[in-house]
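**Student:** What would the 3D arrangement of this be:
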Amino acid sequence: MSTDIQTIKKIAHLARLEFNEEKAQEMLQDLNKILNWMDQLRELDTENVEPLIHMSEEVNVLREDVAVNTVSHEEALLNAPKKDSDYFRVPKVLE
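**Tutor:** Next up, the predicted model:
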């Protein structure tokens, strides 16, 4: 399977791409290489091959997600550079 320069120009137009004639020829060669590779893949017998679902057989073991307060309000305020009773003081960002 191969394509021509008109097809490249049409694809470029649809993709909103612009390139000169030299780049169009390079794109044509690259696209033809990809299409030839796809033709080679079609020749393979994949009748008894299961579809690939995951890239590896490894299984992630994750812990249960439990919400826990690890730092109390008072402990968090101890590390604040500026504080006002129960709140953090930060510089103004809006006038």
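
**Student:** Every contact and neighbour count from this point should use C-alpha atoms.
**Tutor:** Will do.

**Student:** Which parts of this structure are helices?
**Tutor:** 5-14, 21-42, 73-78 (DSSP state H).

**Student:** Looking at these, which is nearest to V59?
**Tutor:** V59 lies closest to helix 21-42 among these, at 29.8 Å (CA to CA).

**Student:** could you check the angle helix 5-14 makes with the closest one?
**Tutor:** 100 degrees (axes from the mean of the first three to the mean of the last three CA atoms, to 10 degrees).

**Student:** Can you give the distance from helix 21-42 to the centre of its chain?
**Tutor:** 24 Å (CA atoms, centre = their mean, to the nearest Å).

**Student:** ok so, going back, figure out which of the helices of the chain is closest to V66.
**Tutor:** Of all those, helix 73-78 comes closest under CA to CA, at 19.0 Å.

**Student:** before we go on, could you also do this sequence so I can check it against the first one:
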Amino acid sequence: MAHMIDDTTIEYVGILAQLELDQTEKEAAKNDMGRMLDYIDKLNELDTDGVEPMSHVFPVHNVFREDVVENGDDRENILKNAPERKDGAFKVPKTVE
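**Tutor:** Predicted coordinates:
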């Protein structure tokens, strides 16, 4: 089934996508959109009975882990090479007056 995309549809899509198309580009876009819709119709002919819907082709599992502190408070070691420190923190020159 060939889908006919008219100028009004292309102009509306152009407005939504903030595109400025000349007449040649409009014709090409109409043909492209028609072919895409034809392909979707072809896909709709597939027998999908018994096929479980999915969002990915491959199984996807949650890869997050519990956020556990492993190195603890290593403040003294971190500040060991600081040129200057004050109250357990790096001391830096004032940058804002």
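
**Student:** out of the helices of structure 1, which comes closest to N48 of structure 1?
**Tutor:** That would be helix 21-42 among these, by CA to CA, at 14.6 Å.

**Student:** That closest one: average distance to aligned residues in structure 2?
**Tutor:** Per the superposition on structure 2, helix 21-42 of structure 1 and its aligned residues are separated by 1.3 Å on average (mean CA distance after the TM-score superposition for structure 1).

**Student:** So what would you say the end-to-end distance of stretch 62-82 of structure 1 is?
**Tutor:** One end of stretch 62-82 of structure 1 sits 38 Å from the other (CA to CA, to the nearest Å).

**Student:** Same question for stretch 13-31 of structure 1.
**Tutor:** 16 Å.

**Student:** For that stretch, grab the matching residue range in structure 2.
**Tutor:** Aligned by TM-score structural alignment, stretch 13-31 of structure 1 corresponds to residues 15-33 of structure 2.

**Student:** For the matching stretch, which outside residues touch it?
**Tutor:** By CA atoms under 8 Å, 6 or more residues apart in numbering, the surrounding residues in contact with stretch 15-33 of structure 2 are 4-7, 10-11, 14.

**Student:** try 10 Å this time
**Tutor:** 3-7, 9-14, 34-36, 38-39 (CA atoms under 10 Å, 6 or more residues apart in numbering).

**Student:** same deal with stretch 64-81 of structure 2?
**Tutor:** 85, 88-90.
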